[in-house]
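Asks: Provided below are the primary sequence and the corresponding predicted coordinates.
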Amino acid sequence: MAEHKTALTYAEAGVDIDAGNLMVEKIKPLVRATRRPGADGEIGGFGGLFDLKAAGFSDPVLVAANDGVGTKLKIAIDAGKHDTIGIDLVAMCVNDLVVQGAEPLFFLDYFATGKLDPEQGAAIVGGIARGCRQAGCALIGGETAEMPGMYHGNDYDLAGFAVGAAERDQLLPTDDIIEGDELLGLASSGVHSNGFSLVRRIVEKSGLSWSDKAPFAHGETLGEALLEPTRIYVKSILKAIRGTHGIKALAHITGGGFPDNIPRVLPKDFSAELDLDAIDVPPVFGWLAKTGNVAPDEMMRTFNCGIGMVIVVASGQAAQVAAVLQEAGETVTSIGRIVPRRDTGVIYRGSLDL
């Protein structure tokens, strides 16, 4: 008698194609809402299309960036809040584009999970679409990978890929940075998306849970407060670049903080002198420093400490640039100046109010 053999299916192996198709249907209107000149906002093809001529460039240079969100994802997973982490993903990529003077054009995402939950996936992509709208770029495609055994349950990972363009003669940084140029700082929305391995250790030390009240934020849980999305500076900075022609360089303050990121955009003959007394440090950083007993130098090397973007401007145009940025909704502070090169790329005056 022949032995009966059970027929296996892909779904029984842990990959649900129907769930993937359902998620695609849920996110189509979200993606469509990101359409812009050059992209029609439709998904489903084998590749995303972008018409560079339709975007209005005459002599463009393409600029590309990719990034992730680090272990901030773990807080989103543990707190069960998935609707804003996609904004962080977009922000980490497009803020890196605009520091080159580039306008973000399109974005693609990679979403990998152990077991696909269409509702969870749609919430994540909904955040990505919101981030794209804030940045003015189109979400033209992505990959959803259900990989049982690679991730535990509904745990997931994200990666983002952004492409922008700048006119060849408008790329940043410029080559005319000089002593006396002013440094403007744009306020961050919180911790943004760097340093979360340390954040999680500090929270563990505090004994608080993600659902407890945040000690530093009124009316929010600890999870909600720490998941505040990374600020997207694209539209305000592009407005200032195009409206003033006074911006010489921009530094996105991410991992490595001030000492690692500001020198990346300066000529080797110059340093940045920062007036730490001028920085309005949000309460979250004071709580992290005190609860974790984190030294000020370590805080500045790990976190943005309240400044998410540093701008180098000609001293005579600082007021004009600041006015345009403030009109666009940014909180702008004069935080220092360019000085002849010292032993380090960043020199501090004063101290942070932690």
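Replies: Arrived safely, thanks for sending. Numbers count the residues shown, from 1 in each chain.
Asks: only C-alpha atoms for contact and neighbour calcs from this point on.
Replies: Fine.
Asks: which other helices and strands contact the helix or strand hosting R242?
Replies: In this assignment (DSSP states H and E), R242 forms part of helix 234-244. With contacts taken as 3 or more CA pairs under 8 Å, 6 or more residues apart in numbering; DSSP states H and E, helix 234-244 sits against helix 85-98, strand 103-113, helix 118-135, helix 318-327.
Asks: wait, doesn't A159 sit right on V69?
Replies: Yes - using CA atoms under 8 Å, A159 and V69 qualify as a contacting pair, with a distance of 7.5 Å.
Asks: shared neighbours of the two, anything?
Replies: When CA atoms under 8 Å, 6 or more residues apart in numbering defines a contact, the residues bordering A159 and V69 alike are L89.
Asks: which of the two has more neighbours?
Replies: The neighbour count for A159 versus V69, taken as other CA atoms under 10 Å, is higher for V69 (25 against 20).
Asks: which residues touch the residue lying closest to A33 once chain neighbours are set aside?
Replies: Counting by CA to CA, 6 or more residues apart in numbering, A33 lies nearest to G41, which is 6.9 Å off, once chain neighbours are set aside. By CA under 8 Å, 6+ apart, the residues touching G41 are 31-35, 138-140.
Asks: could you identify which of the residues you listed has the most neighbours?
Replies: In terms of neighbour count, L139 stands highest of those at 33 neighbours, by other CA under 10 Å.
Asks: got another one to weigh against that:
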Amino acid sequence: MSPTPPSPAPLSYKDAGVDIDAGDALVERIKPLAKKTLREGVLAGIGGFGALFEVPRRYREPVLVSGTDGVGTKLKLAFEWNMHDTVGIDLVAMSVNDVLVQGAEPLFFLDYFACGKLDVDTAAAVVGGIARGCELSDCALIGGETAEMPGMYPAGEYDLAGFAVGAVEKSKILTGRNVAEGDVVLGLASSGVHSNGFSLVRKCIERAGAGLPAQLDGKPFRQAVMEPTRLYVKPVLAALAAHPADAASSGGIKALAHITGGGLLENIPRVLPEGLGAQLAQGSWPRSELFAWLQQTAGIGDHEMNRTFNNGIGMVVVVAPEDADAVAATLRAHGETVHRIGRIVPRGQDAAVTLA
């Protein structure tokens, strides 16, 4: 009679590659970060099966506005350069800036962090950036998900996604329908590349090889490239409160455009009525060393630059001409760098946005 083979050793979830204790440790690290983002409306946040939020009672006819996004291939440089503390700001900014374009106040944010093996220190650095972005936007970090999935991601890599929910009075939704010929286009300066076009940025870095500049725009090269997306929420909300669109007089702020993938050429038309376009004045805003280096290294023309990158303008504000100076002054008083970059014109046959 053959001997009975020994029973295989028990397998735990940790043996399979998922460390529940590490996940619990991360949650404990996140809780004080999320607490700093609390604002009116939060009823229950981190730790439950679902987060609860009550729309502030000051809204009479609240309309919820949602936005979702990721960070894209900028993460590949974060892995390579071990720079994880600002990509969370990018994640928040990409969603809250989109919500803002409708005239909405961001209320809360949730994130999704996925990896093959959870490194608590790396994840805490990323979530620290998310919390900082929420704090700067007066937006509550109300929940999220951390997924440890062995075999799904290479060692040391992770993915990020997130979404924001905001609210706006129904009567104050920015639709762009009141935009008219002759309106002024203001541009708010970006902080750098933000979080779009990084597949080309990485190709430029690869092409430059050992010839990378030590500094750009007064910052070490890597810091200049990884500078997080600018958060426009507080200054723009202040400007909207001070200069609301007025249908009766056709005054005030009429439209906003977040300059993300597609650049100036493809994002501005999204908020303009049919038949209208934008004529931008070439050279009406300063050219950073970073964008000059990217264009030279890639060997591309102005058109390709302006449809790939924000090229120095991260948010566009369309405003009635009589209010342009006042709106610019309000935005500058709240910390924005503002340029008058163009005007609204009848749309041409070929392009909705032209640079002259």
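Replies: Thanks, I have it. Model, not experiment: these values are computed from the prediction.
Asks: quick check: TM-score for this pair?
Replies: Superposed pair, TM-score by TM-score structural alignment, normalised by the length of structure 1: 0.95. Supporting alignment: 345 aligned residues with a CA RMSD of 1.3 Å.
Asks: quick revisit: from the helices and strands packed on helix 234-244 of structure 1, which stretch is densest packed?
Replies: Among those, helix 85-98 has the highest mean neighbour count (mean count of other CA atoms under 10 Å), at a mean of 28.
Asks: that one aligns to what range in structure 2?
Replies: Counting by TM-score structural alignment, helix 85-98 of structure 1 pairs with residues 87-100 of structure 2.
Asks: how big is the offset of that stretch relative to structure 1?
Replies: Comparison of stretch 87-100 of structure 2 with structure 1 after fitting gives an average deviation of 0.3 Å (mean CA distance after the TM-score superposition for structure 1).
Asks: ok so A147 of structure 2 is a helix residue?
Replies: No - counting by DSSP: H, G, I helix; E, B strand; the rest coil, A147 of structure 2 is located in no helix; its state is strand.
Asks: and it, what pairs with it in structure 1?
Replies: Match for A147 of structure 2 (TM-score structural alignment): A145.
Asks: its match contacts K115, doesn't it?
Replies: No - A145 of structure 1 is beyond contact range of K115, at 9.3 Å (criterion: CA under 8 Å).
Asks: which residues touch V15 of structure 1?
Replies: Counting by CA under 8 Å, 6+ apart, V15 of structure 1 makes contact with 115, 146-148.
Asks: same check, this time on E54 of structure 2
Replies: 41-43.
Asks: and if you look at K72 of structure 1?
Replies: K72 of structure 1 neighbours (CA under 8 Å, 6+ apart): 193-194, 196-197, 227.
Asks: one more time with 7 Å
Replies: Residues in contact with K72 of structure 1 (CA atoms under 7 Å, 6 or more residues apart in numbering) are 193, 196.
Asks: now do L188 of structure 2
Replies: For L188 of structure 2, the contact set (CA under 7 Å, 6+ apart) comprises 313-316, 336-339.
Asks: which of these does structure 1 keep?
Replies: Counting by both residues aligned by TM-score structural alignment, their matches' CA atoms under 7 Å, structure 1 reproduces these contacts from the contacts of L188 of structure 2: 313-316, 336-339.
Asks: re the thing from before, how about the helices and strands packed on helix 234-244 of structure 1 in TSV, adding distance to G256 of structure 1?
Replies: Listed next are those as TSV, based on distance: least, CA to CA, whole Å:
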stretch	distance to G256 of structure 1
helix 85-98	14
strand 103-113	24
helix 118-135	24
helix 318-327	25
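Asks: of those, which is nearest F216 of structure 1?
Replies: Across those, F216 of structure 1 has its closest neighbour in helix 85-98 (20.7 Å, CA to CA).
Asks: that closest one - contacts with which helices or strands?
Replies: For helix 85-98 of structure 1, the elements it packs on are strand 60-67, helix 118-135, strand 156-167, judged by 3 or more CA pairs under 7 Å, 6 or more residues apart in numbering; DSSP states H and E.
Asks: what's the match for P340 of structure 1 in structure 2?
Replies: If you follow P340 of structure 1 across to structure 2 using TM-score structural alignment, you land on P346.
Asks: skipping its backbone neighbours, what lies nearest that match in space?
Replies: Nearest to P346 of structure 2 is L276, by CA to CA, 6+ apart, at 4.5 Å.
Asks: what's the match for the one you found in structure 1?
Replies: By TM-score structural alignment, L276 of structure 2 lines up with F270.
Asks: contacting residues for that match?
Replies: Contacts of F270 of structure 1 by CA under 7 Å, 6+ apart are 338-341.
Asks: can you pull out the strands in structure 1?
Replies: Listed in chain order, the strands found in structure 1 under DSSP state E are 60-67, 103-113, 138-146, 156-167, 182-187, 247-252, 270-275, 307-313, 332-340, 346-349.
Asks: most tightly surrounded among the ones you listed?
Replies: Most buried of the strands of structure 1, by mean neighbour count (mean count of other CA under 10 Å): strand 307-313, with a mean of 26.
Asks: end-to-end on stretch 300-316 of structure 2?
Replies: End-to-end distance of stretch 300-316 of structure 2 (CA to CA, to the nearest Å): 24 Å.
Asks: please point out which parts of it sit buried.
Replies: By 16 or more other CA atoms under 10 Å, the buried positions in stretch 300-316 of structure 2 come out as 305-316.
Asks: do stretch 55-64 of structure 2 as well
Replies: Those would be 62-64, for stretch 55-64 of structure 2 by 16+ other CA under 10 Å.
Asks: dump these into a markdown table; add distance to L26 of structure 2 as well.
Replies: Shown next, in a markdown table, are the buried residues of stretch 55-64 of structure 2 (distance: CA to CA, whole Å):
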| residue | distance to L26 of structure 2 |
| --- | --- |
| P62 | 35 |
| V63 | 34 |
| L64 | 31 |
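Asks: and which of those is nearest P8 of structure 2?
Replies: L64 (54.4 Å).
Asks: I253 of structure 1 reaches P263, doesn't it?
Replies: No - judged on CA atoms under 7 Å, I253 of structure 1 makes no contact with P263 at a distance of 11.0 Å.
Asks: more crowded one of those two?
Replies: Remark: of I253 of structure 1 and P263, I253 carries more neighbours, 29 against 17, as counted by other CA under 10 Å.
Asks: counterpart of that one in structure 2?
Replies: Checking TM-score structural alignment: I253 of structure 1 goes with I259.
Asks: do the same with D59 of structure 1
Replies: Per TM-score structural alignment, D59 of structure 1 is aligned with E61.
Asks: for the residue nearest to the spatial centre of structure 2, give me its contacts.
Replies: Nearest residue to the geometric centre of structure 2 (CA atoms, centre = their mean): M94, 1.8 Å. M94 of structure 2 is in contact with D69, counting by CA under 7 Å, 6+ apart.
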